[in-house]
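Q: Here is a sequence together with a model predicted from it:
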Amino acid sequence: MAASASKIQAGSHPNNRPSSLASLGIHTFFVVYSLLCIIPLLLIVTVSISDERSVVKNGYRFLPDRFNTAAYEFLFKDIGQILHSYGISIAVTVIGTVLSMIVIALYAYPISRSNFPHAKFFTFFVFFTMLFSGGLVPWYLVYVQMLDLKDTLWSLIMPLIMSAFWVLITRTFFKETIPQQVLESAKIDGAGELRIFIRIVLPLSMPVLATVSLFQTLAYWNDWFLSLVFITDNRNISVQYLLYKMLANIQFLSSNPTAAAEIARAGGMFNFPSETVRMALVIVGVGPIVFAYPFFQRYFVRGLTVGAVKG
């Protein structure tokens, strides 16, 4: 019987392989899809290093007519504030992502256990927050008056630390993917719940934890609204909010001749590259976060629970 099963299993692999035409179609689709994601970014990079007059005259092009770094020179005139805001964003992203994953995993694990008596209540509790909220004003008052987090880094971390959606995703992974036999065996061997969670559940859950971590990292890095609401000076603003302020100022000056005349009369600089600097702002804002994806990517396709239960 074992030999027959081995033959059946060995013979089933060729039938599961897609045909050459199907493989070509799949590869073509993903190549085209990848190019559609990469080409716009390449265009942004090209425009950001193009001459301003050339861009205004000829429009956006993949090959610049004249190479010019005036947009980056204009941005880096305030390099001290940019680097400081980069440090704020990196600190908030790293600390926020780590704390967020701790909170999400610790909440999702108990409600995934069938022997937890209040699992349904706490599952409904977190699901309810996805449908209803207290509103913007109570949310603001809680962080400012009750928790006194205004103008602190914690005001950029705490509002995003808990995500009901990712709690439910993680809970589903714990419940459907991690074999209950493994947990029961560990419990029989004398392991407590905390040891089971740290030594067994977390290592087997790296795919979902890495995926949630990546999205939380993107959420923290791309956030500018919290800096707008809670930060009143430039000391603790994130780099995204700093770039947002720069873009708003550029757009205002570009569309307001009166303000431009007043700035010129006062001896200020107004002839800045307004078109190319917008693209340079995108590159400055998106650059570091691109390197976060390769760190998480290897966990997306790894099936760590395959073969965990031996019959």
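A: Perfect, I can see it now.

Q: Could you use CA atoms for every contact and neighbour count after this?
A: Noted.

Q: ok now do the spatially most central residue of the chain, which residues does it touch?
A: Relative to the mean C-alpha position of the chain, the nearest C-alpha, by CA atoms, centre = their mean, is the one of Leu218, at 1.5 Å. Neighbour list for Leu218: Ile289 [criterion: CA atoms under 8 Å, 6 or more residues apart in numbering].

Q: following the helix or strand in which it is found, which helix or strand comes up?
A: Element membership for Leu218 (DSSP states H and E) is helix 206-222. Later in the chain than helix 206-222, the nearest helix or strand by DSSP H and E is helix 225-230.

Q: Check the offset of whichever strand or helix holds Glu275 from the chain's centre.
A: Per DSSP H and E, Glu275 falls inside helix 274-286. With CA atoms, centre = their mean, to the nearest Å as the basis, helix 274-286 stands 20 Å off its chain's centre.

Q: what's the angle from it to helix 206-222?
A: 140 degrees (axes from the mean of the first three to the mean of the last three CA atoms, to 10 degrees).

Q: coming back round to it: roughly how far apart are the residue nearest to the centre of the chain and Pro179?
A: 31 Å (CA to CA, to the nearest Å).

Q: Likewise for Trp166?
A: Taking CA to CA, one finds Trp166 at 21 Å from Pro179.

Q: okay, pairing it with this:
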Amino acid sequence: MLLTTSMGYVLSRPNYKLNGLLTWIVFIPMIFNGGLVSSYYINSSLLGLKNTIWALILPLAVSSFNVIICRTFFKSTIPDGLIESAEIDGAGQFRIYFTIVLPISLPVLATIGLFLCFSYWNDWFQSLLYIDDQNLYSLQALLNSLMSNVDALARNASTMGVSYAQLVATMPKESARMAVAIIIVLPVALAYPFFQKYFISGLTVGAVKG
């Protein structure tokens, strides 16, 4: 999240020389991407992430969409006068970012944090794509595998023995689906109230005084 907000802050500064070029570099992958084959080759062969926990973390760590959100927030919310005042007082760029920009950017930090929580909690595709060891599967991947197995047994019940078919017929398919739905939704529903109080605007109103 820190990398995403840092990129968004850099792109929001009007005096940054490479602002336009880097904005297009970040924006174009939102419309066109290299596809599944190229991303799999880079993450598996070049970066060596296959069958590691990093394969579940790094591919989702930075999103062009989140960077654009941060850029828009910093550009429309952080007054240029506030940054210029800090520079006149002798503050460097790192000090400005960590002591001034981040403390008044809680709304966008909460928004990006909530998006990342949704992405990581609901993700099962990365495990299916990069992980062969089931001990490293994410919870959603295990639940998806569980439901796939239950559905497969239900579909093929007629080809099995009578006793086994009767066992399959009594399996709690719908109950399992409801339990999976609760497991998926409940943590997000519990986490949302902690982020909601930061979804406010106007934190910098009055920050610059004449």
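A: On my side now, so go ahead. Keep in mind that this is a model prediction, so the values were computed, not measured.

Q: What's the local residue count around the equivalent of Ser6 of the second structure over in the first structure?
A: Alignment note (TM-score structural alignment): Ser6 of the second structure maps to Leu106 of the first structure. Applying other CA atoms under 10 Å, we find 15 residues neighbouring Leu106 of the first structure.

Q: what separates Leu106 of the first structure from Arg171 of the first structure, distance-wise?
A: Leu106 of the first structure sits 10 Å away from Arg171 of the first structure, going by CA to CA.

Q: State the distance from Met206 of the first structure to Cys37 of the first structure.
A: 27 Å.

Q: Can you pick out the residue with more neighbours from the two?
A: Met206 (18 against 11).

Q: Excluding chain neighbours, give the residue nearest to the corresponding residue of the second structure for that one in space.
A: Met206 of the first structure maps onto Leu106 of the second structure when the alignment is built from TM-score structural alignment. Spatially, and ignoring its direct neighbours in sequence, Leu106 of the second structure is nearest to Tyr198 (6.0 Å; CA to CA, 6 or more residues apart in numbering).

Q: again, but for Tyr130 of the second structure
A: Lys50 (5.0 Å).

Q: Can you tell me what that neighbour aligns to in the first structure?
A: Under the alignment (TM-score structural alignment), Lys50 of the second structure maps onto Lys150 of the first structure.

Q: which residues does that match contact?
A: Tyr143, Val144, Phe230, Ile231 are the contacts of Lys150 of the first structure under CA under 8 Å, 6+ apart.

Q: Please report how far it lies from Tyr140 of the first structure.
A: In terms of CA to CA, Lys150 of the first structure sits 10 Å off from Tyr140 of the first structure.

Q: Over to Ile82 of the first structure?
A: 27 Å.

Q: quick one, which of those two is more surrounded?
A: Neighbours were counted for Ile82 of the first structure and for Tyr140 using other CA under 10 Å; Ile82 has more, 20 against 15.

Q: where along the second structure do the helices fall?
A: Using DSSP state H, the helices of the second structure run over 2-12, 19-31, 35-41, 64-77, 80-88, 93-96, 106-122, 125-130, 139-155, 162-169, 173-196.

Q: so Val168 of the second structure touches Asp151, yeah?
A: No: assessed by CA atoms under 8 Å, Val168 of the second structure is found out of contact with Asp151, at 9.9 Å.

Q: So for the two, which sits in the more crowded spot?
A: Val168 (20 against 14).

Q: so how far is Leu218 of the first structure from whatever residue of the first structure lines up with Ile69 of the second structure?
A: Alignment note: Ile69 of the second structure maps to Ile169 in the first structure; criterion TM-score structural alignment. Distance from Ile169 of the first structure to Leu218 of the first structure, counting by CA to CA: 17 Å.

Q: Equivalent analysis for Thr170 of the first structure, please.
A: Distance, Thr170 of the first structure to Leu218 of the first structure, by CA to CA: 18 Å.

Q: do the same with Leu35 of the first structure
A: In terms of CA to CA, Leu35 of the first structure sits 22 Å off from Leu218 of the first structure.

Q: Over to Asn249 of the first structure?
A: For Asn249 of the first structure relative to Leu218 of the first structure (CA to CA), the value is 25 Å.

Q: ok, and the closest non-adjacent residue to Asn222 of the first structure?
A: Using CA to CA, 6+ apart and skipping residues adjacent in sequence, the residue nearest Asn222 of the first structure is Gln240, 6.3 Å away.

Q: mind listing what the counterpart of that neighbour in the second structure touches?
A: In the second structure, the residue matched to Gln240 of the first structure (TM-score structural alignment) is Gln140. Listed by CA under 8 Å, 6+ apart, the contact partners of Gln140 of the second structure are Trp121, Asn122, Asp123, Trp124, Ile184.

Q: Show me what the first one lines up with in the first structure.
A: In the first structure, the residue paired with Trp121 of the second structure according to TM-score structural alignment is Trp221.

Q: so what does the helix or strand where Ile39 of the first structure lies touch, helix or strand wise?
A: Assigned by DSSP H and E, Ile39 of the first structure belongs to helix 20-48. Using 3 or more CA pairs under 8 Å, 6 or more residues apart in numbering; DSSP states H and E, the elements in contact with helix 20-48 of the first structure are helix 274-286.
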